[in-house]
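Engineer: What would the 3D arrangement of this be:
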Amino acid sequence: MTETSSKSELKKLSEESLTRQPEEVFDIICKLGEGSYGSVYKALHKESGQVLAIKQVPVDTDLQEIIKEISIMQQCDSPYVVKYYGSYFKNTDLWIVMEYCGAGSVSDIMRLRKKTLSEDEIATILCDTLKGLEYLHRRRKIHRDIKAGNILLNTEGHAKLADFGVAGQLTDTMAKRNTVIGTPFWMAPEVIQEIGYDCVADIWSLGITALEMAEGKPPYGDIHPMRAIFMIPTKPPPSFREPDQWSPEFIDFVSQCLIKNPDERATADFLLNHEFIGNAKQPSILSTMIAEAREIRESQAFRAVHPVPGEGYEDHTMKQRTDGTLVPQRDAVVDLEADLGTMVINEPDTDLATMKRHDTDPMDTNKPKYRPLYLEHFEKKEVDHLAANGRLPNPGEESAAEAGVRTLTADGNFDFLSWLPVGELEDRMSRLDAQMEAEIDVLRQRYQRKRQPILDAIHLRHKRQQNF
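Structural biologist: Just a heads-up that it's a prediction; the model follows:
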């Protein structure tokens, strides 16, 4: 058969299989979760008996993006990248058939175990992840959404890159991309600044992912994403909160990833030769972690179907999935990815090499006030959340996204200052007087512009009275 090897391992779907209805070829076992664009299900390939993953995408989604995802997956043949087997159209859905990774994502495993990872576990996962990135980058492909939620583990502990819904293809005529895309806390500074970027943007995201696995959430993960978006390009590179807990090799590895200047940042090829990765253990060391997560997952599924009176989770720790199943409520650490998802903004229509510039001069009243495009993304998230809870914002009410901008320039919550080193704080202190003078000058001009028409009207009224 063309579908299977001598070991009954599915290589690809035959032409005959692709012409049949998908339910004739597969049995859907259960829903695994949500990926970019659609829901992901665990399925059984009837003929080979192999378990696969199927992403079901509504056709009202941007099919051009889905075709891009499939095209990139088709071109990849690496043990460190999730395999693609074929696709179907079924009613209003596109079914994308992919490799199944039985242990789930690294993010899922952390959530289930309520534990961060050890340094050895992180090194092993990063070793495979880097091999996947090296494979992509050598072929001029950028993943653009590296995070723990997009690193999947199979039952043997091998890590694979997944979810190419936002991956980009570099060509000779398009050396840099200028599309702001990714998940905010993991985004490289050059991506946020819209100054063009290449493959090393993935390396920054990898460094943030290393911190996420070590500490349970990415840097700035407990502040509003809009504030993080403004802070990432302007603040020093993040590092460990408690560096004494980690080896110098691990700290150096992360620092090589989190160099703000992309021209000086390490490449995947370089990092594979780093001492931290060279000391990585075999994937078998992840077996205990994977087994624990599986047991917790199975226990939760059993309790959801067979609840025991007087036992179980408190109501506030449970939530209902779309299929009606009750599952433990994610804690704030891992909810980041689920709540934020992936944002795609400033996608140029034609010339991807052209960088968009914005005139942000606040004193130029002849031009409309510039609003960062990512404000719309987060405002839509807020409106959807409020609508789901039966409350829409009042007209004129400030959104959290706008508040994020305001807190960087006016009185607000300055908790982020606790993240800054002493040198940066002292530098801010020394600059305060000049900044305040500049702000006062701007306020004085605004005040004068509003005050002058009133003075003119009073003068005109006095003049009329004198004439009368």
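
Engineer: C-alpha only now, for contacts and for neighbours.
Structural biologist: Will do.

Engineer: wait, what's in contact with residue 105?
Structural biologist: Residue 105 sits next to 148-153 when contact means CA atoms under 8 Å, 6 or more residues apart in numbering.

Engineer: just those residues now: which is nearest residue 380?
Structural biologist: Of all the contacts of residue 105, residue 149 has the smallest distance to residue 380: 22.5 Å, by CA to CA.

Engineer: what about the strands in this structure?
Structural biologist: Per DSSP state E, the chain carries strands over the ranges 26-34, 39-45, 51-58, 84-90, 93-99, 104-105, 141-142, 151-153, 159-161, 168-169, 180-182, 318-320, 326-328, 343-345.

Engineer: out of those, nearest to residue 433?
Structural biologist: The nearest among the strands of the chain, by CA to CA, is strand 180-182 at 34.6 Å.

Engineer: packing partners for the closest one?
Structural biologist: The helices and strands touching strand 180-182, judged by 3 or more CA pairs under 8 Å, 6 or more residues apart in numbering; DSSP states H and E, are helix 189-192, strand 343-345.

Engineer: if we go to 6 Å?
Structural biologist: strand 343-345 (3 or more CA pairs under 6 Å, 6 or more residues apart in numbering; DSSP states H and E).

Engineer: Now do the strand it packs on: distance to the chain's middle.
Structural biologist: Centroid displacement of strand 343-345 relative to its chain, using CA atoms, centre = their mean, to the nearest Å, is 10 Å.

Engineer: And this one, please, so the two structures can be compared:
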Amino acid sequence: MPPPPMMLDVDDVEDSVCMTWSIDESGTMRHRKTGTKVSTKEGITFEGMEYRLSPEDIELEADSHLGAGACGVVLKGVIKQTGIPVAVKTVKVDDKAKREQLLNEIRGLVAAEGCVNLVHWYAGFLSKRTSVVHVALEYMDLGSLAELKKRLGGYGVPPEYLSNITAQIMNGLNYLHKKKMLHRDIKPENILHNRQGEVKLTDFGIAKDLDKTIAMAGTFVGTVTYMSPERCLGNDYSFASDIWSVGMVIFELSTGRYPFADIVSFPVLFEHLCDKPEPRLDPEYFPAELVEFDAYCLTRDVSRRPAA
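Structural biologist: This is a model prediction of the structure:
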């Protein structure tokens, strides 16, 4: 019997006591602590479940660029066997932080499978040629709420539509929070919608698990312009930090503009978040229920901010 293929460490030696990845001669990546496996031919295995796709299963559409982010580009494709359109997200795995982000993303996508207001995935695979991971996600044909805002040309979303959008955002967020997960990067770009009227949260790459014994988080990640005051201050934070971010998004969709108009530096943002009065919708122009809802979200006192 031939010896098993040699495994090469791809993380720093000092990290071996916690989360270490390894890679064998076939290019398959394995996360030693969780048993997560990412390969070219067998797709992704997570917590004993297999999510199989290979490069040959996906046909990318020409000039189908859907977006780009810190991880890489998102392209439109089709699963050949079923004809289902997908958004193929590229996730770079060339350093430890990006590999851990991939693991978080997979964990979030698996957790999302039970909720209609979280973007679902089909599977993923490792590209041996480029050493990146491709994840096939549910395709949302109207793009993000940031694109919706652009299409409206400075006008806000009418309240009767915004109430429907908000209900779906909160349903997705409530599901994550019940799973003890923070999203940590809620913004218009990370909320997608389609022609069926569905609204879904996406991008779980920096989502954070909070188990029953660790109720707070302390890391500074996410998009700072939608960040809650407690996170801006560097304090511990929990589920209420996502609620603040929702309030920022709803304010922006209501008015057609970001709540703080003169953000030119982080100190200015800090002043708005931590010292100046919280953003408030004008009750002369918006329904009382909308004004009240957004005020609850954009409350600096964490103890008064409601749960999802």
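
Engineer: care to give me the TM-score?
Structural biologist: Laid over one another, the chains give 0.77 as their TM-score (TM-score structural alignment, normalised by the length of the second structure), with 253 aligned residues with a CA RMSD of 1.9 Å.

Engineer: Alignment lookup: residue 123 of the first structure to the second structure.
Structural biologist: Applying TM-score structural alignment, one finds that residue 123 of the first structure aligns to residue 163 in the second structure.

Engineer: Give me the neighbour count for its match.
Structural biologist: 15 (other CA atoms under 10 Å).

Engineer: Residue 169 of the first structure versus the counterpart of residue 111 of the second structure in the first structure, what's the distance?
Structural biologist: Under the alignment (TM-score structural alignment), residue 111 of the second structure pairs with residue 75 of the first structure. Noted for residue 75 of the first structure: a distance of 11 Å to residue 169 of the first structure, by CA to CA, to the nearest Å.

Engineer: So which of those two has more stuff around it?
Structural biologist: For residue 75 of the first structure versus residue 169, the count of surrounding residues by other CA under 10 Å is larger for residue 169: 19 against 12.

Engineer: need the contact list for the nearest residue to residue 320 of the first structure once chain neighbours are set aside.
Structural biologist: Using CA to CA, 6 or more residues apart in numbering and skipping the chain neighbours, the partner closest in space to residue 320 of the first structure is residue 326 (4.6 Å). Shown in contact with residue 326 of the first structure (CA atoms under 6 Å, 6 or more residues apart in numbering): 304, 319-320.

Engineer: gap between the aligned partner of residue 191 of the second structure in the first structure and residue 292 of the first structure?
Structural biologist: Structural correspondence for residue 191 of the second structure with respect to the first structure (TM-score structural alignment): residue 151. Residue 151 of the first structure is 18 Å from residue 292 of the first structure, where distance means CA to CA.

Engineer: likewise residue 332 of the first structure?
Structural biologist: In terms of CA to CA, residue 332 of the first structure sits 21 Å off from residue 292 of the first structure.

Engineer: which part of the first structure lines up with stretch 77-91 of the second structure?
Structural biologist: Residues 43-57 of the first structure are matched to stretch 77-91 of the second structure when aligned by TM-score structural alignment.

Engineer: Name the residues that touch that stretch?
Structural biologist: Outside stretch 43-57 of the first structure, the residues that touch it by CA under 6 Å, 6+ apart are 8, 25-29, 38-42, 93-100.

Engineer: Show me how to select, in ChimeraX, the buried members of those.
Structural biologist: Those of the contacts of stretch 43-57 of the first structure that count as buried under 16 or more other CA atoms under 10 Å are selected in ChimeraX with:
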select :25,26,28,38,39,40,41,42,93,94,95,96,97,98,99,100
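
Engineer: Pull the number of nearby residues for the nearest residue to residue 131 of the first structure once chain neighbours are set aside.
Structural biologist: Using CA to CA, 6+ apart and skipping the chain neighbours, the partner closest in space to residue 131 of the first structure is residue 80 (6.5 Å). Residues lying near residue 80 of the first structure (other CA under 10 Å) number 25.

Engineer: Cheers, nothing more for now.
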